[in-house]
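Asks: kindly return the folded structure for what I paste below:
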Amino acid sequence: MTQHLADALPTPTGTQPGWWRDAVIYQVYPRSFADSNGDGMGDLEGIRSRLPYLRDLGVDAVWLSPFYASPQADAGYDVADYRAIDPMFGTLHDADAVIREAHGLGLRIIVDLVPNHCSDQHEWFKQALREGPGTPLRERFHFRPGKGESGELPPNDWESIFGGPAWTRVEDGEWYLHLFAPEQPDFNWEHPAVQDEFRSVLRFWLDLGVDGFRIDVAHGLVKAAGLPDLGRDEQLKLLGNQVLPFFDQDGVHEIYRKWRTVLDEYAGDRIGVAEAWAPNVERTALYVRHDELHQAFNFHYLTTGWDAAALRATIDASLDAMRPVGAPTTWVLSNHDVVRHRTRFGSLARARAAALLMLALPGSAYVYQGEELGLPEVTDLPDEVRQDPSFFKANGQDGLRDGCRVPLPWSGDAAPYGFGTGGSWLPQPAEWAGLSVEAQTGDPESTLELYRTALRIRREHADLGAGDAVEWLDAPEGVLMFRRGGFVCAANTTGDAVRIPGAGAVLLASGPVVDPEVLPGDTAVWWQG
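Replies: Presented below is the predicted three-dimensional model:
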């Protein structure tokens, strides 16, 4: 059973499992969760007011996407001050109130940390620009002279994740590296001052009471020596499946070993979670060795389609990779950077089935705000309201990250559906009236009640979430079926009903099941026995 806050004790490295090993962690995207002051933008007070909803949903922890002081060139992932709250979200007092109230409700708080890059409005970077070439502050970033007769060409051929060169030239002729937007200069993690600063930032938030950090671009901090050319065009197509000179370099692991010593200084099992895009699950496992971080996002699972054979292969590979390092596998279907899985999989029925499959697997599960409501991707946002930097780059990206960030519907028949009193920063579809928290609460057929029931069962029964393996059972083609102690989970990824003789009593199903031995198409079932 998931360990609750009142029962939590410090867990020394390499001893008994901590709360995080089978936790269900809910991602809050602050600007789109709840607006307390009517400005159309979600904020910390809005989050605080809705914490009882998350407790009642049944999650163990809440991960907050960035709320730091920022010009918002990339929705807060361009941080100007890591110890300050952006006024659009509130104050440091509000952050303290969220942490304290969450703890009072038995919830833990994980905050986003963005160490690969900062904002071009960060004081270090502004001073580096003022001081000019060869000065100490420039050494904390990647400033280089350009190529060509007069330095008019970028220092190498690296491309930005948002398209175009990963370099921008400044007035004095030097270029600086930014793997993301030009407003997001990369730190030079070879510099001791950068390392010292972030250990200080860790302690600042740990002292405030946070229970851990989700580490943005955890795989990107260290670049290959000499910043060598990649020698390839269309580099964006290589992300996640090839070795790259700017991602997943071995040097990142020494950084996280030092961070682990900081986390272990604090009582209560404080954790680090790596957003690490690695070429394979074996490389991902390196981030969660016993003296490094605690969890790493399983993007290999997130990117697997609704196909039984592919899902089984990914599940096996994920569990097999994590077992030798003693880390839990994580499972995730959606987040703030990808198309919502209801839309990716093609139907609400598949999304509901995928949720039950995920929540039956051993390890920790992540739920992105709104997936418990069955929200689809919003694909028809007007161009004039879009804010995702990738939308404005002429490199073929379609900016669909805005579509998964539309504010939540809480109540009522018209927008903004209880999100706030002053509209919402992205428009909400008219059909979301039927998907609001209010509309779904108490409806046993709703997706919200499916999640509430699934999370309650998961808390009550140690067989779900615990362990590091599944017992696969024979099943018809297109069906996944495995045993977890006294439970069996079956997921039919085909569109046709299949017969499964000897099935047990239905504990929970993602869709209507009339005959326990007949599993409808695109449906998942938890059987007892």
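Asks: from here on, just use CA atoms for contacts and neighbour counts.
Replies: Will do.
Asks: in stretch 194-205, which residues are buried?
Replies: Within stretch 194-205, the residues that count as buried by 16 or more other C-alpha atoms under 10 Å are Val194, Gln195, Phe198, Arg199, Leu202, Arg203, Trp205.
Asks: scratch that, stretch 474-492
Replies: So, applying 16+ other C-alpha under 10 Å, buried residues of stretch 474-492: 475, 478-485, 487-492.
Asks: tell me where this structure has helices.
Replies: 44-49, 51-57, 92-104, 123-131, 192-208, 252-263, 281-285, 299-302, 308-322, 341-345, 348-359, 437-440, 447-460 (DSSP state H).
Asks: what comes up buried for stretch 54-64?
Replies: Per 16+ other C-alpha under 10 Å, stretch 54-64 contains these buried residues: Leu54, Arg55, Leu57, Gly58, Val59, Asp60, Ala61, Val62, Trp63, Leu64.
Asks: I have a second one here; can you model it like the first so I can compare?
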Amino acid sequence: MGDLPGITARLPHLAELGVDALWLSPFYTSPQHDAGYDVADYRDVDPRFGTLADADALVARAHELGLRVVVDLVPNHTSSDHAWFRAALAAGPGSPERARYLFRDGRGADGELAPTSWRSVFGGPAWERVTEADGRPGQWYLHLFDVSQPDLDWTNPEVVEEFQDVLRFWLDRGVDGFRVDVAHGLVKADGLPEWDAATEMITGTLAGQGGESRTPPPMWDQEGVHEVYRRWRAVLEEYDGDRMLVAEAWVDPVERLARYVRDDEMQQAFNFAYLVAPLDAAALRAQVEETAAAMSAVGAPPTWVLSNHDVVRHTTRFGLDLAGGNPDGLGADDVQPDPAVGLQRARAATLLMLALPGSAYVYQGEELGLPDAVVPDEARQDPSWERTGHETNGRDGCRVPIPWEGDAPSFGFGPTAASWLPQPAVYGELALDRQRDVPGSTYEMYRAALRLRRELALGSSTGLSWRTLEGPDGRARGEEHGILAFRSAGALVVANLGEQPVALPAGAEVLLVSGDLQRDAEARLLPPMTTAWLREESPASA
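Replies: Presented below is the predicted three-dimensional model:
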């Protein structure tokens, strides 16, 4: 399973890689029905991962290495093992204990029908009926995710006060911020109105879209969530130093996402519209421009991401013949990606993303170019696998432990060959020790990119200046030809996402390139699906 001391031992890798902070997925006490996102105790460490002392040691060591620590907070729901939910089941209908959750009477003559037609993100209905203490079928509780994850009622002052106290508990222990799970889902529309559409979150359909009208569904992106985050921001500001909230908010359009990062709410919000956008120059430029405009309007930086623990790794996505979005995790019988094509495209997309102004997130293992793993059906653990009757493969493929040593048991993850999800053989070839100090390796490309990103102040750039370049025929090449070229801070960035090479500006110094350049008699040519960072001789004339 891994543990907190294991992470502490690997922190030098993150310092060497060049990131600024570490975001940890949940390590709290949990029955692990959903990889720790079913929290039974928000103020303790699950014994399988260590102790509170281990968490303190991790934070202290990270700070020694100049790394910030962001922890995951799961406020939309608790585990069904949480003391509050156990008390709610015991107390019965109408009790203060049940008022912390969304319990409702069922429809029908005997309450045998669910209160609404709402569906779980993981498949199946979003309501579960309980058996009351006297043995009779009773009320229903809402669970937008797994049945083991009952949703909290954020209109209840006890819930509000509890999570403010949880924030302070971890801030007192030195954490630097919180990634807020399902940040758009805490507050539901008054009366829980009927809604019978699917509630997608991790595909190309964003949860807040609500059809052509883009009206948010009653369970997502409700106005009341913003009052929650204004209160949380006030809590963070009680503490010295630079503390942060980042929203996992699957909402659309980006103007609604920007409302989560107004100056009295959160500091960052993941840009999932960029993640699911196709690897197409025109589409990406439009997304960058829309994001920049929306975030600038509220004085917040954009936040870019290509992979995370809920989506197919971008090395695999880009190796498939897809027009964007996020496919279901791969099964053994599915069409498999072209690994060479996927890695080439992923490297190009990475250098493009890391050059954009704002914050950028790197998901564990993408610095090694890891593909999604094809997890055998019998080893799958994502609750969506069972809840959809094995129709959805789920997210296990992106969560397989990463490889540290090519020849070690479980590639250095643990002392034996066992790992909580099975690792594919190709991970041994991509292990850290096979790539460190190897020129041109994906790991060394990431190290160089993160170093240059800091040196050139790309992340803190105030904006982009778009450019066109010349093709081999001397004609201008722009996004209609698959070329994205822009100046950001101290660099000229050229991403060739088209089908033909493009000439790089004469005299420009190549700082970093995602692949190999081509040359002809007169110019250096950037091949298709390749990105370069350049320094021009006379930036003032650009």
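Asks: circling back: including distance to Gly403 of the first structure, could the buried residues of stretch 54-64 of the first structure go into a markdown table?
Replies: Putting the buried residues of stretch 54-64 of the first structure into a markdown table (distance: C-alpha to C-alpha, whole Å) gives the following:
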| residue | distance to Gly403 of the first structure |
| --- | --- |
| Leu54 | 23 |
| Arg55 | 26 |
| Leu57 | 24 |
| Gly58 | 26 |
| Val59 | 24 |
| Asp60 | 27 |
| Ala61 | 25 |
| Val62 | 22 |
| Trp63 | 20 |
| Leu64 | 19 |
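Asks: so how far is Asp112 of the first structure from the counterpart of Met244 of the second structure in the first structure?
Replies: Under the alignment (TM-score structural alignment), Met244 of the second structure pairs with Ile271 of the first structure. Per C-alpha to C-alpha, to the nearest Å, Ile271 of the first structure is found 12 Å from Asp112 of the first structure.
Asks: same check, this time on Gln121 of the first structure
Replies: 19 Å.
Asks: what of Pro376 of the first structure?
Replies: Counting by C-alpha to C-alpha - Pro376 of the first structure and Asp112 of the first structure are separated by 25 Å.
Asks: who has more neighbours, the two?
Replies: Neighbours were counted for Pro376 of the first structure and for Asp112 using other C-alpha atoms under 10 Å; Pro376 has more, 22 against 19.
Asks: show me what that one lines up with in the second structure.
Replies: That one, Pro376 of the first structure, aligns with Pro371 by TM-score structural alignment.
Asks: hmm, back to that, mind putting the helices of the first structure in TSV, distance to Thr523 of the first structure included?
Replies: Output for these, formatted as TSV (distance: least, C-alpha to C-alpha, whole Å):
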stretch	distance to Thr523 of the first structure
helix 44-49	33
helix 51-57	22
helix 92-104	34
helix 123-131	52
helix 192-208	42
helix 252-263	40
helix 281-285	28
helix 299-302	19
helix 308-322	12
helix 341-345	13
helix 348-359	5
helix 437-440	20
helix 447-460	13
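Asks: ok, which of those comes nearest Phe180 of the first structure?
Replies: The closest of those to Phe180 of the first structure is helix 123-131. By C-alpha to C-alpha, the value is 15.6 Å.
Asks: matching residues in the second structure for the closest one?
Replies: So in the second structure, the equivalent range for helix 123-131 of the first structure is 83-91, judged by TM-score structural alignment.
Asks: the matching stretch vs the first structure, mean deviation?
Replies: Stretch 83-91 of the second structure, aligned to the first structure and superposed, deviates on average by 0.4 Å (mean C-alpha distance after the TM-score superposition for the first structure).
Asks: need the contact list for the closest residue to Gln518 of the second structure other than its chain neighbours.
Replies: Using C-alpha to C-alpha, 6 or more residues apart in numbering and skipping residues adjacent in sequence, the residue nearest Gln518 of the second structure is Leu525, 4.8 Å away. Contact analysis of Leu525 of the second structure by C-alpha atoms under 8 Å, 6 or more residues apart in numbering lists Pro501, Val502, Ala503, Leu504, Leu517, Gln518, Arg519.
Asks: give the equivalent position in the first structure for Leu525 of the second structure.
Replies: Residue pairing (TM-score structural alignment): Leu525 of the second structure is matched to Val518 of the first structure.
Asks: over to Asn271 of the second structure?
Replies: Asn271 of the second structure maps onto Asn298 in the first structure, by TM-score structural alignment.
Asks: show me the contacts for that match.
Replies: Val281, Ser318, Thr329, Thr330, Trp331, Val332.
Asks: most neighbours, which of these?
Replies: Within those, neighbour counts (other C-alpha under 10 Å) peak at Thr329, which reaches 29 neighbours.
Asks: show me what contacts it?
Replies: Gln295, Ala296, Asn298, Ser318, Leu319, Met322, Pro362, Gly363, Ser364, Asp468.
Asks: so which of the buried residues of stretch 474-492 of the first structure sit within strands?
Replies: Among those, the members found in strands (DSSP state E) are Val479, Leu480, Met481, Phe482, Arg483, Arg484, Phe487, Val488, Cys489, Ala490, Ala491, Asn492.
Asks: what's the farthest-apart pair in those residues?
Replies: Arg484 and Asn492 (17.4 Å).
Asks: tell me, how many residues neighbour Glu183 of the first structure?
Replies: Neighbours of Glu183 of the first structure (other C-alpha under 10 Å): 19.
Asks: need the nearest residue in space to the alignment partner in the second structure of it, chain neighbours excluded.
Replies: Aligning on TM-score structural alignment places Glu183 of the first structure opposite Ser148 in the second structure. The shortest distance from Ser148 of the second structure to any non-neighbouring residue, by C-alpha to C-alpha, 6+ apart, is to Ser80 (5.0 Å).
Asks: hang on, that neighbour packs against Ala88?
Replies: No - counting by C-alpha atoms under 8 Å, Ser80 of the second structure does not reach Ala88; the two are 10.0 Å apart.
Asks: just give me the residue closest to the centre of the second structure.
Replies: Asn308 (3.9 Å; C-alpha atoms, centre = their mean).
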